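Enquirer: the sequence and its predicted three-dimensional model are supplied below.
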Amino acid sequence: IMIDAIKDPKVDGVTCHVAYFDRSIIDRLHKGNWFEDPSDSSISCRQTGPITIGDIDMSERGEEVFKQGLSLIWKKQVVNRIYDKKNETLIYLSHSRQVQNGSAKMSVTTVPLYGQNVVWAKGKPQ
């Protein structure tokens, strides 16, 4: 199991830790699938400093913060950030994206902004 610390490039003060599989050579030999890692992942994001929010996508779909390959060609592990304006919360969603079949395996975490001293580079959304 691998764990990566990922800083949100548009939100200073937030760090996400993503855990995922990196299959061993023995497992690749045993299963016969050389070029693909499992879609399972877990994510936890926390405030790790003063929060300054840059020019983030405010749409319901949010925006991609991080992407890495889980297979030779198709499968990608993706982390998206979505701003929940009603609840003043940043939502981070880790999921696998596969062109052919997709994947329903996902993990979600939140960073509440309510009551925090948050700096908005372009002013707080109304």
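Expert: Good, I have the coordinates.

Enquirer: going forward, measure contacts and count neighbours with C-alpha atoms only.
Expert: Noted.

Enquirer: list the contacts for the most centrally placed residue in the chain?
Expert: Residue closest to the average C-alpha location in the chain (Cα atoms, centre = their mean): V79, at 2.3 Å. Contact partners of V79, counting by Cα atoms under 8 Å, 6 or more residues apart in numbering, are 64-67, 92-95.

Enquirer: farthest pair in those residues?
Expert: K67 and Y92 (12.9 Å; Cα to Cα).

Enquirer: test my guess that S39 contacts Q77.
Expert: Yes: assessed by Cα atoms under 8 Å, S39 is found in contact with Q77 at 7.4 Å.

Enquirer: okay, now the one to match up with it:
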Amino acid sequence: MRRLLLIAAAMMALPLGAAAEEIGQVSTVFKWVGPNDKIVVEAFDDPKVAGVTCYLSRAKTGGVKGGLGLAEDRAEASIACRQVGAISFSGELKDGEEVFRERTSLVFKTMQVVRFFDEKRNTLVYLVYSDRIIEGSPQNAVTAIPILPWAQAR
């Protein structure tokens, strides 16, 4: 049991990557006490690929536990990444490299976005999924961006 507590403490100390900017939200379930359950839409930029922004929608659990940050959010998420400028790379891209991570429970569950490069099709592929120390979820979503020239404003 002591080892499990040490692992949990170590997981809480890990950095969770770039922060997302909240774009908007909608309530899905009214709660008498605490915030409502909702779907949140967030945006984040790929830290190694300039010119790419990803939009993520995910469920956030409300109520008393959700308000205190103790609730476990559902594993479902949706992602759409888009080219928003000229694409350039800062550093070497590794397949399966984590570009975003957010805790979806107090300790054991996270939602992650990883990037792959499909060299044959010159396309960046982003995958969002949720995992847990003991058991993850097969639910996932994927999006792809073909790397195209970006027209310069005249």
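Expert: Sure thing, it's come through. All values reported here derive from a predicted model rather than from experimental measurement.

Enquirer: superposed, what's their TM-score?
Expert: Scored against TM-score structural alignment, normalised by the length of structure 1, the superposed chains reach a TM-score of 0.80; 109 aligned residues with a Cα RMSD of 1.7 Å.

Enquirer: quick one on the thing from earlier: out of the contacts of V79 of structure 1, list just those in strands.
Expert: Taking DSSP state E, the ones among the contacts of V79 of structure 1 that sit in strands are 64-67, 92-95.

Enquirer: nearest to Q47 of structure 1, of those residues?
Expert: Nearest to Q47 of structure 1 among these is Y92, at 12.6 Å by Cα to Cα.

Enquirer: touching, the closest one and M106? I think so.
Expert: No: at 10.5 Å, Y92 of structure 1 does not count as touching M106 under the criterion of Cα under 8 Å.

Enquirer: show me where structure 2 has helices.
Expert: Here structure 2 has its helices, by DSSP state H, at 2-13, 63-68.

Enquirer: out of those helices, nearest to E135 of structure 2?
Expert: For those, distance to E135 of structure 2 was read as Cα to Cα. The smallest value, 15.0 Å, belongs to helix 2-13.

Enquirer: which strands and helices sit next to that closest one?
Expert: Judged by 3 or more Cα pairs under 8 Å, 6 or more residues apart in numbering; DSSP states H and E, helix 2-13 of structure 2 is in contact with no other helix or strand.

Enquirer: for structure 1, what spans make up the strands?
Expert: Going by DSSP E, structure 1 shows strands at 2-7, 11-20, 41-53, 63-69, 76-84, 89-97, 106-112, 119-120.

Enquirer: returning to what we had before: which neighbours do S39 and Q77 of structure 1 share?
Expert: 70, 95-96.

Enquirer: and for the residue nearest to the centre of structure 1, nearest residue in space, chain neighbours not counted?
Expert: Among residues not flanking V79 of structure 1 along the chain, S94 sits closest, at 4.4 Å (Cα to Cα, 6 or more residues apart in numbering).

Enquirer: so for K67 and Y92 of structure 1, which sits in the more crowded spot?
Expert: Each of K67 of structure 1 and Y92 has its neighbours counted (other Cα atoms under 10 Å); Y92 has more, 25 against 15.

Enquirer: so what does that one match up with in structure 2?
Expert: Using TM-score structural alignment, the equivalent of Y92 of structure 1 in structure 2 is Y126.

Enquirer: likewise D12 of structure 1?
Expert: By TM-score structural alignment, D12 of structure 1 lines up with A50.

Enquirer: what distance do you get for its match to S90 of structure 2?
Expert: Remark: distance between A50 of structure 2 and S90 of structure 2 (Cα to Cα, to the nearest Å) = 8 Å.
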